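S.K.: here is a sequence together with a model predicted from it:
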Amino acid sequence: MPHTHVVTGAGSGIGAAIARRLADRGDRLILVARDALRAAELAEQFGASASVAADLRHPESLAAAFANAGLPDEIDSVVHAAGVVDLGAVAELPVEAWSSQLAVNLVSAAEITRLLLPALRAARGQVVFLNSGAGLTAHPSWAAYAASKHGLKALADALRGEEAPHGVRVTTVYPGRAATPMQAKVHEQEGQEYDPSRFIDPESVATAVLTALDLPRDAVISDLTVRPGPRPK
C-alpha cells in the first residue's frame, strides 16, 4: 500500500535522491519548495501528489502555507532534508548568517513538524531529520551551521520522547560529507578543489533513510551515522 511522505529539500542532493526513490516505488509525495513556481516544477519532476510553497527562511509564514495546502489527514513520514550552510569564524560571521541557518535548518523543521503532528499521529508515522556530522562535533568556521544541527539533534531527542506515546517514530541521520551541490559550495567557501568522487553518493544516504522508514514497527532506528567508506589509494 502506498505511503504518503512530506519531503523538504527535494530540489537537489540528498533530498532529491530520497524523493526519487520514494516516487519510483509508488509512494505519494508532498514536496515543500520555496515558492509556487519551484513547488510546481518539483511536483512535475517527481510526480508528486501535492506541493507546498513555503519559504523556510521565514518560519513564521509556514502555518499559513500549510493550512492552505489541503494536506491529507494522515501522513506516514516527514523527511527534513532541506538545509543551508554559510561558513565563517565567530569573529567574522554576520548575524544574518546565523539567523538564516538557524531558521532553515532548525526552526522551520520544528515548525513543520508541529504543524504535521496531528496527521503523523493519525498514521503512527515517522519524522526523519537529515542532520550532519556537524550536529555531533563543531569545527572552526562551522559554528553557526553546527549550532543549527546541534539544535536539530536536541529537537529530535525531545520529540522522540514526547511522541512515543502517540506511536510516532523519530530518526536522525548524520551523513558525513556527501557529493551534493551544498558540498560544492562548502569547498568554494573553504577555497578547496571539489572532487565529488571523494564523498558519499547521495543515493547511499537515501538508502539509509529508506531503511529507517521501512523498518518494522516493533523497532526504530533512532540515530544513524553514515560515513564515507574506505577509498583504496
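M.R.: Sure, I can see it. All values derive from a computational prediction rather than experimental measurement.
S.K.: could you use CA atoms for every contact and neighbour count after this?
M.R.: Fine.
S.K.: do a quick rundown of the helices in the protein.
M.R.: Here the chain has its helices, by DSSP state H, at 13-24, 36-46, 62-67, 95-102, 108-123, 143-163, 181-190, 202-214.
S.K.: indicate which one of the ones you listed is closest to Ile221.
M.R.: With CA to CA, the closest approach to Ile221 among the helices of the chain belongs to helix 202-214: 5.7 Å.
S.K.: give me the helices and strands touching the closest one, please.
M.R.: The helices and strands touching helix 202-214, judged by 3 or more CA pairs under 8 Å, 6 or more residues apart in numbering; DSSP states H and E, are helix 13-24, strand 169-175.
S.K.: and here's the other structure:
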Amino acid sequence: MKTALVTGASRGIGRAIAEDLGRDHHVLVGATRDASEVVATLPSAEPFEVDLTDAAALAQAATQIESLDVLVHSAGVCPWETVEGSSLSTWREAFELNVFAVAELTRLLLPALRRTTGLVVAINSGSGFHSGEKAAVYSGTKFALRAFTDALRVEEKGRLRVTSVHPGRVDTDMQVQLQKDMGATGYDGSLYATPESVARAVRLAVDMGEDASVDEISVRPSGLVLGGAVR
C-alpha cells in the first residue's frame, strides 16, 4: 500500500484529502494535535502530530519516514488585515506556516519521495495569482508558495512530480472566519466549493500516470444550482 502524508488533516480541506486518499493509501495524518480522531475513521492511518513551525520537532518527525508516495501540504493560516493594520508578528507567523514549514518539510522528505518517484501537492489559493485589499499577508505567502513549487518542479524533474492546487472560496471554518473578517452578515456555505471537490482535484494529480504531471489545478465554485441550493 502506498503512503501519503497530509498536513492540516484535522479539518477542512486537509481532512477531506486525508479521507479521500485513505481509500487506497496508508495516511499519515498531519496535525498539531487531535489527529487521533481522523486516524480512527480511516482504514489505514497513523498520526503525524508535530508543530510544523518547530524546526527541531519537524526534523525529528521526518526521520521516521523512510519512503513516501504523496506529500500534501494543506496546513495554513489566512490573516486578513490591511498593511497599516498588520504587525511584523503577523507576517512572520503566516510565512512560518504557509511557506517556511512547507519548504523545510519538503526538503527533509525529498529522499523518501525520490525513492518512490513521488508526488508533492501544495494547497495554494486563488490568492496565489492575485492580491487585493487586506490580502497582502495571505497573498504574499501564497505567491511565495507558488514560486517554491515552480522551482521544485524544475529541480526535481524526473525524480518526482509537483502539483499546485489553487482553490477559490471553499466551505471551511477558515472561510467562515474570513467572511466575518470581511464584514459579511450571515454565512451560506452553499455558495462555495466543498472540501471534497478540492480533494477530488488532488486525487486527479495522485492518479496521473508517471508519464505525465498535473502542474497546476484551479478549483472554483461553479455557481450552479443543485438540489435547490446555489453551489
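M.R.: That came through, no problem. Just so we're clear, the structure is a prediction, and the values are computed from it rather than from any experiment.
S.K.: circling back: quick one: which of the helices of the first structure is nearest Ala54 of the first structure?
M.R.: The closest of the helices of the first structure to Ala54 of the first structure is helix 62-67. By CA to CA, the value is 5.9 Å.
S.K.: relative to Asp73 of the first structure, which of the helices of the first structure is closest?
M.R.: helix 108-123 (5.1 Å).
S.K.: in the second structure, what stretch matches that closest one?
M.R.: Using TM-score structural alignment, the residues of the second structure aligned to helix 108-123 of the first structure are 101-116.
S.K.: check stretch 195-207 of the first structure too.
M.R.: Per the alignment by TM-score structural alignment, stretch 195-207 of the first structure matches residues 188-200 in the second structure.
S.K.: in that stretch, what's buried?
M.R.: Within stretch 188-200 of the second structure, the residues that count as buried by 16 or more other CA atoms under 10 Å are 189-200.
S.K.: what is the nearest of the residues you listed to Pro167 of the second structure?
M.R.: Val198 (6.8 Å).
S.K.: for the closest one, give me its contacts.
M.R.: 13, 17, 167, 219 (CA atoms under 8 Å, 6 or more residues apart in numbering).
S.K.: spatially central residue in the second structure, please.
M.R.: By CA atoms, centre = their mean, the mean C-alpha position of the second structure lies nearest to Ser74, the distance being 1.9 Å.
S.K.: dump the residue contacts of the counterpart of it in the first structure.
M.R.: Per TM-score structural alignment, the equivalent position to Ser74 of the second structure in the first structure is Ala81. Ala81 of the first structure sits next to 7-10, 14-15, 129-130 when contact means CA under 8 Å, 6+ apart.
S.K.: next: His3 of the first structure.
M.R.: Going by CA under 8 Å, 6+ apart, His3 of the first structure touches 27-28, 75-76.
S.K.: ok, these in the second structure: which stay?
M.R.: Counting by both residues aligned by TM-score structural alignment, their matches' CA atoms under 8 Å, the second structure reproduces these contacts from the contacts of His3 of the first structure: 27-28, 75-76.
S.K.: of all those, which two lie farthest apart?
M.R.: Using CA to CA, the pair of these lying farthest apart is Asp27 and Ile75, separated by 11.4 Å.
S.K.: pull up the overlap in contacts between these two.
M.R.: Common contact partners of Asp27 of the first structure and Ile75 (CA under 8 Å, 6+ apart): 3-5.
S.K.: what sits closest to the counterpart of Lys142 of the second structure in the first structure if chain neighbours are left out?
M.R.: For Lys142 of the second structure, the aligned position in the first structure is Lys149, judged by TM-score structural alignment. Spatial nearest neighbour of Lys149 of the first structure, chain neighbours left out: Gly135 (4.3 Å); criterion: CA to CA, 6 or more residues apart in numbering.
S.K.: same question, Ala43 of the first structure
M.R.: Distances taken as CA to CA, 6+ apart place Ser51 nearest to Ala43 of the first structure, at 6.2 Å, with adjacent residues excluded.
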